[in-house]
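K.L.:
quick one, structure for this:
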Amino acid sequence: MEDTIVLYEDTHLKSTFFATKKYILNYWTGSGFLTDDLFKEGMTGVAKAALEHDAKGILVNTLKFDFPISPELQQWYNENIVPMHLSAGITRMAFLLPDDFYAQLSIEQTMAEQQAKAQVTQYFNDYAEAEQWLIKPDLDLV
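P.N.:
The predicted structure follows:
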């Protein structure tokens, strides 16, 4: 049985650490109305929890994520969250992308920012493929 720890949970986001596979799953629920402040609160909660665990990557399930991330929020993420991820040893980010074009585009733009480029990022339509990529050895990143 997989060792899992719920790191953070609110109406919009559930973050679970898979200890054996050394990654965090961020699952956006699509519940309720997400605001900039609630997005910041969730991202900060997950990033702080990541500092306390030996995760190497984060798999972000955004299939129900319908919140376009504004340019200001993208900048905030890169100035505040990415440094915490890097301090925690997070080197990979895998995203399951939503159908919503604007939400998908804003996610890709956020991860294209200069600081976020310190992490290797890939986009997927299949959870199993995303997980396999996330947990494979560093030599096989590409």
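
K.L.:
use CA for all of it now, contacts and neighbours both
P.N.:
Will do.

K.L.:
give the contact list for the spatially most central residue of the chain.
P.N.:
Per Cα atoms, centre = their mean, the C-alpha nearest to the average position across the chain is that of Val60, at 4.1 Å. Residues in contact with Val60 (Cα atoms under 8 Å, 6 or more residues apart in numbering) are 25-28, 93-96.

K.L.:
for the helix ranked longest in the chain, buried residues please.
P.N.:
As assigned by DSSP state H, the longest helix anywhere in the chain is helix 71-88. Neighbour-count burial for helix 71-88 flags 73-75, 77-78, 81-86, 88 (criterion: 16 or more other Cα atoms under 10 Å).

K.L.:
now show me the structure for the sequence below, then we'll compare the two:
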Amino acid sequence: MTKSEFKQLSLLYVDFVEQYRCPNVLIDLRELNYIISPEEQQWSASTVFPRVYKAGQRRVAYIVNTDLVTQLSVEQAMEEREGAWFDTQYFDNIAQAYQWFDRPRMD
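P.N.:
Okay, here's the model as predicted:
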């Protein structure tokens, strides 16, 4: 994946959330073999997160890759906006993520 492709996919995600007004989003990153650069992390924090929050997203569950470096880059990207946008959790299976979505949010 290139930086351009990362941004294109991120903007498709934004379009989806804006169209369907999803309060809970599950993102399966187990096949992601891409390191999110600090520049891309900042771009996501300033461009992607405000738009999906405005569209109603409040929770995001990541199903993470077992590759520690990739996982850390994803977590680092999410920490760029920690406390500002939505609740974030990392899981190693989808069933756990759905259970988390079923629990009430602590606002």
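
K.L.:
just give the TM-score of the two.
P.N.:
The TM-score (TM-score structural alignment, normalised by the length of structure 2) is 0.91; 107 aligned residues with a Cα RMSD of 1.6 Å.

K.L.:
could the contacts of Val60 of structure 1 be laid out in JSON lines, adding secondary structure?
P.N.:
Conversion of the contacts of Val60 of structure 1 to JSON lines gives the following (DSSP: H, G, I helix; E, B strand; the rest coil):
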{"residue": "Leu25", "secondary structure": "strand"}
{"residue": "Asn26", "secondary structure": "strand"}
{"residue": "Tyr27", "secondary structure": "strand"}
{"residue": "Trp28", "secondary structure": "strand"}
{"residue": "Met93", "secondary structure": "strand"}
{"residue": "Ala94", "secondary structure": "strand"}
{"residue": "Phe95", "secondary structure": "strand"}
{"residue": "Leu96", "secondary structure": "strand"}
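
K.L.:
of those residues, which are still contacts in structure 2?
P.N.:
For the contacts of Val60 of structure 1, the subset whose aligned partners also touch in structure 2 (both residues aligned by TM-score structural alignment, their matches' Cα atoms under 8 Å) is 93-96.

K.L.:
and the counterpart of Tyr62 of structure 2 in structure 1, what does it touch?
P.N.:
Under the alignment (TM-score structural alignment), Tyr62 of structure 2 maps onto Phe95 of structure 1. If you count contacts by Cα under 8 Å, 6+ apart, Phe95 of structure 1 has them with 59-62, 121-124, 130.

K.L.:
how near is the equivalent of Thr62 of structure 1 over in structure 2 to Phe49 of structure 2?
P.N.:
Under the alignment defined by TM-score structural alignment, Thr62 of structure 1 is paired with Leu29 of structure 2. Distance, Leu29 of structure 2 to Phe49 of structure 2, using Cα to Cα, to the nearest Å: 17 Å.

K.L.:
could you do Glu40 of structure 2 as well?
P.N.:
12 Å.

K.L.:
scan structure 2 for its longest helix.
P.N.:
helix 3-20.

K.L.:
buried ones in that one?
P.N.:
7, 10-11, 13-15, 17-18.

K.L.:
the residue lying closest to Asp100 of structure 1 once chain neighbours are set aside in helix, strand or coil?
P.N.:
Leaving aside its sequence neighbours, Asp100 of structure 1 sits nearest to Asp66 (Cα to Cα, 6 or more residues apart in numbering; 6.3 Å). Following three-state DSSP, the label given to Asp66 of structure 1 is coil.
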